[in-house]
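Colleague: let me see the structure of the following:
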Amino acid sequence: MLAHRFSVAPMMDWTDRHCRVFHRLMTRHARLYTEMLTTGAIIHGDRTRLLGFNATEHPVVLQLGGSSPRDLATCAKIGEDFGYDEINLNVGCPSDRVKDGRFGACLMAEPALVAACVDAMKRAVGIPVTVKCRIGIDDQDPEVALDVLARSVVAAGADALIVHARKAWLNGLSPKENRDVPPLDYDRVYRLKASLPNVPIIINGGIASLAEAKQHLSHVDGVMLGRAAYQEPWRLLAADPELFGEAAPHATMKDVFESMMPYIESQLAHGTRLHSITRHFVGAFHGVPGARAFRRHLAENGVKADAGVNVLRDAIALVEDRVMASIAA
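Modeller: Have a look, this model is predicted:
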């Protein structure tokens, strides 16, 4: 269960390969995820572009969106062949586009179908298959809905369950509102863990710091950090010391950026725009003199078509030297 002790949540349009390389330089042990990729995109799209990743990202999980057991099995096998460490089925995304496609959170109303999907993927691959869900949707009773879904997918062979401790309201709330408006119910996830002692249960939703993560670990097997990891990535510097008892890969954010320079230069040489990478760095410095100037320099110069690593180096030079790990908890 240690493998799922700490992870960074998948986020649409955010958890790309550049973000994952950046995060990996701050923590060796966090489980990293792709953004959700639909089965249709993988089957019919440019797989190298969609699924390619840097070897430094391991352990890395491919999150799939879909509801066809056959298509999900096909995509799970493709993901395994690409080298992913785990396949995760999204049963929690509340966006209209997801609902219209019959995947994401709306599948919580069809636990038997979700179980069939898990069974098909388990038969197709030799790596773990996990499920990420909500505690319920719309007028469902979370006490019933979460138990039914969890027991169905576990019986089908799911290796772990990641639970966003909020309902998803598919009727009446926007995807953005669904991230904040439905109240958090951590105790419901704790009760699920108590009822399934041998199944890894990971909690997600509204967790803002590693100190909060450690509190949850008294009740569940793992914690998934979401927006805090993107808005304040410096927090990840303390993940390995605080949660795994090991030193962080780098002591400061400046050390992280120095280690990332070769990757950035390689990506630029292959046509990647600097802003595609540096957009993940906006919150890298916190409470440090010069952080605002750092952000402003990247915003003004990183978007230029010819921007190179010198833009990032100049931005970093505006920030005072200070060890960040001491405040990262």
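
Colleague: hey, let's count contacts and neighbours off CA atoms from now on
Modeller: Will do.

Colleague: so how far is the first residue of stretch 22-32 from its last?
Modeller: Its first and final residues considered, stretch 22-32 spans 11 Å by Cα to Cα, to the nearest Å.

Colleague: show me which residues of it are buried.
Modeller: Buried positions in stretch 22-32, judged by neighbour count with 16 or more other Cα atoms under 10 Å: 22-32.

Colleague: equivalent analysis for stretch 151-160, please.
Modeller: For stretch 151-160, by 16+ other Cα under 10 Å, it's 151-154, 156-160.

Colleague: hmm, who's touching that stretch?
Modeller: Where contact means Cα atoms under 8 Å, 6 or more residues apart in numbering, the residues beyond stretch 151-160 that reach it are 111-112, 114-116, 118-119, 122, 128-131, 199-202.

Colleague: would you do the same for the sequence below? I want to compare the two.
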Amino acid sequence: MTKHADQTKPMSANIQRAARLSVAPMMDWTDRHCRYFHRLMSRNTLLYTEMVTAPALVRGGALHLLDYSPQEHPIALQLGGSDPQELAQAARLGAQAGYDEINLNCGCPSDRVQSGTFGAILMQHPQTVVDCVTAMQDAVDVEVTVKCRIGVDDQTPEDVLPDFLSRLQAVGCQRVTVHARKAWLQGLSPKENRDIPPLDYDLVRRMKAEFPAMHLSINGGITTLAQTQAFLDDGLDGVMIGRAAYHQPWDVLGGADSLWGEAPAQSRAEIVAGMLPYISDHIAQGGRLHQVTRHMLGLFAGQPGARKWRQILSTQAQGPDARIDVLETALQAVLQEAA
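Modeller: Below is the predicted model of the structure:
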């Protein structure tokens, strides 16, 4: 099945709706356990995998990287790579696994990613991006999207970003998430690249005005639902939140369903209770408690008992024999301190 460049693939209405708010793909953080935890707090928010490299799937056969729980839907697979045919094969594997969206990473600035000629360095090779996206679209029926920066190094974002979006639109890519910072491939660490380059939200707003038919989400430095609503009110189609959703998950995701006019999650304690069967099953299959609970440390951030919660989980969940009673003990400590 081959799709012509001028043939626009329809966006899934469910995914388009979910993309009003998404949790960013974050290496070592947004694994399947993290996503299950996040899903309990929001029924609607679009969740992304960590970046999975196309070579790992296609050449390495690491199909376990595609594992997820059915409850995680709507869920997107983010791929890293720069070879069109390899990405097409990886996208096909993702679609066969049931992912709702396949996303191409054009924003990660790490040295490891650069050495593979993918991530943010692809902003310097827009035709390669077009070739990759086209090959992925030809391989799958689910939507193929892109996450990018506003530019890299000495590029001028006001010139680079509209050209980049125009090329993507021309081949039928309708949904792009823009991290509203440049990436400096030399001189800044990945951590510094998340904080030091200045944010340019206005440029992303202008891109939405220039490309009204595209579904554009904004990312970078956004930490609250109030900010999210403000960007949506400004005309952006979606907002992607990263570190705040991980470190203060309840503050971001506990009330997130209100963005869709639905009731928010009821309580943090209810989320803990919802995790217990999942964790028990994980341990029964040979997993370790801390593999899940490490993602839950921020659940009570800013609340009485938060320190005790973190302390118990950090110290008692590490052992090979740790069981869910550690989580129950931590919750009781929080409830006692809050009483």
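
Colleague: just to revisit the earlier point, mark which of the buried residues of stretch 151-160 of structure 1 are part of helices, please.
Modeller: 151-154 (DSSP state H).

Colleague: I'd like these as CSV, with distance to residue 187 of structure 1 appended.
Modeller: As requested, these are exported to CSV (distance: Cα to Cα, whole Å):
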residue, distance to residue 187 of structure 1
151, 18
152, 21
153, 21
154, 20
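
Colleague: nearest to residue 105 of structure 1, of those?
Modeller: residue 153 (14.7 Å; Cα to Cα).

Colleague: show me the strands in the stretch 201-329 of structure 1, by range?
Modeller: Ranges of strands in the stretch 201-329 of structure 1, per DSSP state E, counting those that start in this stretch, are 201-204, 222-225.

Colleague: just among the contacts of stretch 151-160 of structure 1, which is most surrounded?
Modeller: residue 118 (29 neighbours; other Cα atoms under 10 Å).

Colleague: surely it touches residue 129?
Modeller: Yes - counting by Cα atoms under 8 Å, residue 118 of structure 1 touches residue 129, with 7.1 Å between them.

Colleague: give me the common contacts of these two.
Modeller: 89, 157-158.

Colleague: what about residue 229 of structure 2, how many neighbours?
Modeller: Residues near residue 229 of structure 2, counting by other Cα under 10 Å: 17.

Colleague: helix or strand for residue 173 of structure 1, which one?
Modeller: Using DSSP states H and E, residue 173 of structure 1 is not contained in any helix or strand.

Colleague: the aligned partner of it in structure 2: neighbour count?
Modeller: Under the alignment (TM-score structural alignment), residue 173 of structure 1 pairs with residue 188 in structure 2. The number of residues packed near residue 188 of structure 2 is 15, by other Cα under 10 Å.

Colleague: do you know how far residue 188 of structure 2 is from residue 248 of structure 2?
Modeller: 26 Å.

Colleague: just residue 69 of structure 2 next, same as before
Modeller: Taking Cα to Cα, one finds residue 69 of structure 2 at 23 Å from residue 248 of structure 2.

Colleague: who's more crowded, these two?
Modeller: residue 248 (20 against 12).

Colleague: am I right that the more buried one is in contact with residue 296?
Modeller: No - contact between residue 248 of structure 2 and residue 296 fails when scored by Cα under 8 Å: they sit 9.4 Å apart.

Colleague: ok, which stretches of the stretch 101-250 of structure 2 are helices?
Modeller: 111-115, 126-139, 157-170, 190-193, 201-210, 225-233, 243-247, 249 (DSSP state H, counting those that start in this stretch).

Colleague: so which of those is nearest residue 306 of structure 2?
Modeller: Of the helices of the stretch 101-250 of structure 2, nearest to residue 306 of structure 2 by Cα to Cα is helix 243-247, at 12.1 Å.

Colleague: mean shift of the closest one relative to structure 1?
Modeller: Comparing helix 243-247 of structure 2 with its match in structure 1 after superposition yields a mean distance of 0.4 Å (mean Cα distance after the TM-score superposition for structure 1).

Colleague: which bit of structure 1 covers that helix?
Modeller: Against structure 1, helix 243-247 of structure 2 falls on residues 227-231 (TM-score structural alignment).

Colleague: what comes into contact with that stretch?
Modeller: Against stretch 227-231 of structure 1 from outside (Cα under 8 Å, 6+ apart): 8-9, 207-209, 235-236, 280, 282-284.

Colleague: go with 10 Å
Modeller: 7-11, 14-15, 19, 23, 179, 205-210, 233-236, 280-284 (Cα atoms under 10 Å, 6 or more residues apart in numbering).

Colleague: could you pick out the buried ones from those residues?
Modeller: Buried, going by 16+ other Cα under 10 Å: 7-11, 15, 19, 23, 179, 205-210, 233-236, 280-284, out of these.

Colleague: would you mind finding the match for residue 149 of structure 1 in structure 2?
Modeller: Using TM-score structural alignment, residue 149 of structure 1 sits opposite residue 164 in structure 2.

Colleague: list the contacts for its match?
Modeller: 123-127, 129-130, 148, 150-151, 157.

Colleague: what's the most distant pair in those residues?
Modeller: 130 and 157 (18.4 Å).

Colleague: and stretch 247-258 of structure 1, end to end?
Modeller: Using Cα to Cα, the two ends of stretch 247-258 of structure 1 sit 18 Å apart.

Colleague: what are the buried residues along it?
Modeller: Result for stretch 247-258 of structure 1 [16+ other Cα under 10 Å]: buried residues 248-254, 256-257.

Colleague: give me the residues contacting that stretch.
Modeller: 22-29, 233-234, 236-242, 259-260, 264, 281, 284-285, 312-313, 316-317, 319-326.

Colleague: no further questions, thank you.
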